[in-house]
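Chemist: Output the structure for:
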Amino acid sequence: MSRAEVTAGAAGASGADGVRAATAATAKETDTGHPAGPGSPPRPVRLAWTLGLLRSELSITFRRWRTLALLAVLAAVPVLVGIAVKIETGDGGSVGGGGPDGGGGPAFIAQVTNNGLFLVFTALAATLPFFLPMAIGVVAGDAIAGEASAGTLRYLLVAPAGRTRLLLVKYATALTFCLVATLVVAASALAVGALLFPLGEVTTISGTRISFSDGLLRALLIALVVAASLIGVSALGLFVSTMTSSGIAAMATTVGLLITVQILDQIPQLHAIHPYLFSHYWLSFADLMRDPVYWDDLVKNLGLQALYAGVFGSAAWARFGVKDIAS
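Modeler: Got it, this is the predicted structure:
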């Protein structure tokens, strides 16, 4: 298809359709400097085109009001937690701790008044079970289904991207959102913690003391682990997104599956399947606050996320490869 034909199609499309069509045509031409003819020989994978498509997807995703609203809600959680802790301890009271080993989120809350850096760990523990994965489910669930319902998916396939490359770009965008969303929570918590509480040496769960710089490094590692813990949810959402042409249905289904898995993980009678649920080891990031670090559950968590990414990523690729693109 020539650039003129694509441009003509874009001219007859509305809003996002035209933008998508123009983007596809531009990407196709800038790959080689001229439009590809029907008799052109096969070319190797064009890294520049792929990066251009990824840049376009990232720009579109992070400029949506829905995405900005999700990030704003995530940033507000540490603010609310910090203010609540400050109010509760303002009269000299204390915040209750968690389990005996101090590994859960509530145990971090007990340390917030002594060191604002613990607000980072508390906020991540508070958002990881629901808020963060829900936001990821919305973005990943809308990846393919949202394009189909808006009528822009066919324009994305005009350029010689191939369905596989487009799917990879969509997944890379979802993973980028995982990282950005987690860092937004961590940065917001660090800022609020520094404003409301003192900062200094950090007491680990094991009782040893480390410098503030080491604690800050561990906070960054914890944020990266939390982001990696959402890889499985992203792959699941992408697979659901290839199963329907309704963005709303895909997002609702992904969030519904997320809630179902969380419920199953809380039923003691189902303990046999708990180690295979993608959410089971989410809070293992607390082991990074031990001295020495406990790696067993962390490795199990990352391995489980990789397994879910492989299974549902492959399922999404198989489904999208035979999907009838009618819009």
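Chemist: Please count neighbours and contacts with C-alpha atoms only from this point.
Modeler: Noted.
Chemist: Pull the number of nearby residues for Ala72.
Modeler: Applying other CA atoms under 10 Å, we find 14 other residues in the vicinity of Ala72.
Chemist: residues in contact with it?
Modeler: By CA atoms under 8 Å, 6 or more residues apart in numbering, Ala72 lies in contact with nothing.
Chemist: can you tell me the helix or strand for it?
Modeler: Element membership for Ala72, per DSSP states H and E: helix 65-88.
Chemist: Output the contacting helices and strands for the following helix or strand past that helix.
Modeler: Per DSSP H and E, helix 65-88 leads on to helix 105-112 as the next helix or strand towards the C-terminus. On a contact count with 3 or more CA pairs under 8 Å, 6 or more residues apart in numbering; DSSP states H and E, helix 105-112 meets helix 118-127.
Chemist: what's the spacing between Gly9 and Gly18?
Modeler: Gly9 sits 8 Å away from Gly18, taking CA to CA, to the nearest Å as the criterion.
Chemist: Now the second one, please; I'll put the structures next to each other:
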Amino acid sequence: MSPAEPVGARPDADRTADESGDGPRGGLGLALLGSELAVLFRRVRTIALLGALALIPVLLAVAVRVTTADGGSGRGPAFLGDITQNGLFVSLTALTVAIPLFLPLTVGVVAGDTVAGEASLGTLRYLLVTPVGRVRLLLVKYAAAAAFCLAATLVVVVFGAIAGAALFPIGPVTLLSGQTIGLGDYALRLLLMALYVTLSLLGLSAIGLFASTLTSVPVGAMAATIVLSTVAQIVDALPQLDALDPWLFTHHWLGFADLMRDPISWDSFAANALLQAGYVAVFGALALGRFTTKDVLS
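Modeler: Okay, the predicted model is just below:
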């Protein structure tokens, strides 16, 4: 990599070596996905985004610890006061804090860069002269963005659990419905919550992918994705626009709290999955239509 080459750019020779070849088309797709994931998670920017997300539960736990040590009550937003009694609530609280702003911000950066980043670096044309195909390339780009959604959510959950265990006592967890469960059951529910939040971000990733096909300026696609996320949450909070709520991709984002009941309520999970699938289908089709007709080789 030359000194002037942007961080995260792949040398064209390496890209061609990784993504060309005479193997089966399925093997080519997997090789391309592996290359895309390796590049994404080796980027300094990606590592910095994940590091920033890891700081959210850590700072939250430290703030509660310092406040209670100074004689404060530890009260605050939902679940915040429970952290002092059981450190395992740090992960749940951190997810609640991160999903309105911090997770959409990081996902918007990654999704907005999927295609526009390649176009701005001039590497998109080299990808398309290999026997990859535009449809397959777009699917791989979206799969990498979805993988980042999962990684980002797991970072918040895992670092929340570590920080909570380090700074507060841990023990059986009392659910929202009043029952008490053991650590193993709660760990499984945390994993389900991480999957729920990942699912919640798939629609936003599809919007970012579409925005990324519209421009060769990654910052523009990133900004548009993040702004749409913010606007959707504002609209969702306005009582005058309640009729729009079921159609907003942000509407079920906080529904993972239903996983803290016994028995688990799957209604929000199912409704969220259906809603996000609709956004993925619509904006995926728009991205595909744009990308397959876009002139990137001239």
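Chemist: rewinding a little: give me the mean deviation of the helix holding Ala72 of the first structure from the second structure.
Modeler: Aligned to the second structure and superposed, helix 65-88 of the first structure gives a mean residue distance of 0.8 Å (mean CA distance after the TM-score superposition for the first structure).
Chemist: for stretch 51-58 of the first structure, same thing?
Modeler: Relative to the matching residues in the second structure, stretch 51-58 of the first structure has an average distance of 0.9 Å after the fit, by mean CA distance after the TM-score superposition for the first structure.
Chemist: re the thing from before, please say which of Gly9 and Gly18 of the first structure ends up with more neighbours.
Modeler: Taking other CA under 10 Å, Gly9 of the first structure and Gly18 do not tie; Gly18 has more neighbours (20 against 16).
Chemist: ranges for the helices of the first structure?
Modeler: Applying DSSP state H to the first structure gives helices spanning 3-12, 16-32, 47-63, 65-88, 105-112, 118-127, 131-141, 145-150, 153-156, 163-196, 212-228, 231-242, 247-264, 296-322.
Chemist: Can you give me the neighbour number for the alignment partner in the first structure of Val107 of the second structure?
Modeler: In the first structure, the position corresponding to Val107 of the second structure is occupied by Ile136, as judged by TM-score structural alignment. Using other CA under 10 Å, the number of residues around Ile136 of the first structure comes to 28.
Chemist: ditto for Gly23 of the second structure
Modeler: Neighbouring residues of Gly23 of the second structure were enumerated by other CA under 10 Å; the total is 10.
Chemist: which bit of the second structure covers the helix holding Ala72 of the first structure?
Modeler: On the second structure, the counterpart of helix 65-88 of the first structure by TM-score structural alignment is residues 44-67.
Chemist: Can you point out the buried residues in that stretch?
Modeler: Neighbour counts over stretch 44-67 of the second structure (16 or more other CA atoms under 10 Å) mark 45-46, 49-50, 52-58, 60-62, 64-65 as buried.
Chemist: what's the answer for stretch 291-298 of the second structure, then?
Modeler: Applying a neighbour-count criterion of 16+ other CA under 10 Å, the buried positions in stretch 291-298 of the second structure are Phe291.
Chemist: and for that stretch, what are the contacting residues?
Modeler: Taking CA under 8 Å, 6+ apart as the rule, stretch 291-298 of the second structure contacts Ala119, Leu124, Arg125, Arg134, Val135, Leu138, Thr213.
Chemist: Against Gly207 of the first structure, how distant is Asp291 of the first structure?
Modeler: 8 Å.
Chemist: Check Thr23 of the first structure too.
Modeler: Computed with CA to CA, the distance linking Thr23 of the first structure and Gly207 of the first structure is 56 Å.
Chemist: More neighbours: the two, which one.
Modeler: Summary of the neighbour comparison: Thr23 of the first structure and Gly207, criterion other CA under 10 Å, with Thr23 having more neighbours (21 against 11).
Chemist: The aligned residue in the second structure for the more buried one - nearest residue in space that isn't next to it in sequence?
Modeler: Residue mapping for Thr23 of the first structure onto the second structure gives Arg15, with TM-score structural alignment as the criterion. Nearest in space to Arg15 of the second structure, with sequence neighbours left out and distances taken as CA to CA, 6 or more residues apart in numbering, is Leu127 at 7.4 Å.
Chemist: Pretty sure that neighbour sits against Thr16.
Modeler: Yes - using CA atoms under 8 Å, Leu127 of the second structure makes contact with Thr16 at a distance of 7.3 Å.
Chemist: quick one: contacts for the most centrally placed residue in the first structure?
Modeler: The C-alpha lying nearest the average C-alpha coordinate of the first structure belongs to Cys178 (CA atoms, centre = their mean; 2.1 Å). Contact analysis of Cys178 of the first structure by CA under 8 Å, 6+ apart lists Ile136, Ala227, Ala228, Leu230, Ile231.
Chemist: To which residue of the second structure is Ala189 of the first structure aligned?
Modeler: In the superposition onto the second structure, Ala189 of the first structure corresponds to Gly160 when matched by TM-score structural alignment.
Chemist: hang on, its match packs against Pro57?
Modeler: Yes - in this structure Gly160 of the second structure lies within contact range of Pro57 using CA under 8 Å: 4.8 Å.
Chemist: Common neighbours of the two, please.
Modeler: By the contact definition CA under 8 Å, 6+ apart, Gly160 of the second structure and Pro57 are jointly contacted by Val90, Ser91, Ala94.
Chemist: Of these - the most surrounded one?
Modeler: Ranked by the number of neighbours (other CA under 10 Å), those place Val90 first, at 32 neighbours.
Chemist: what's the counterpart of it in the first structure?
Modeler: In the first structure, the position corresponding to Val90 of the second structure is occupied by Leu119, as judged by TM-score structural alignment.
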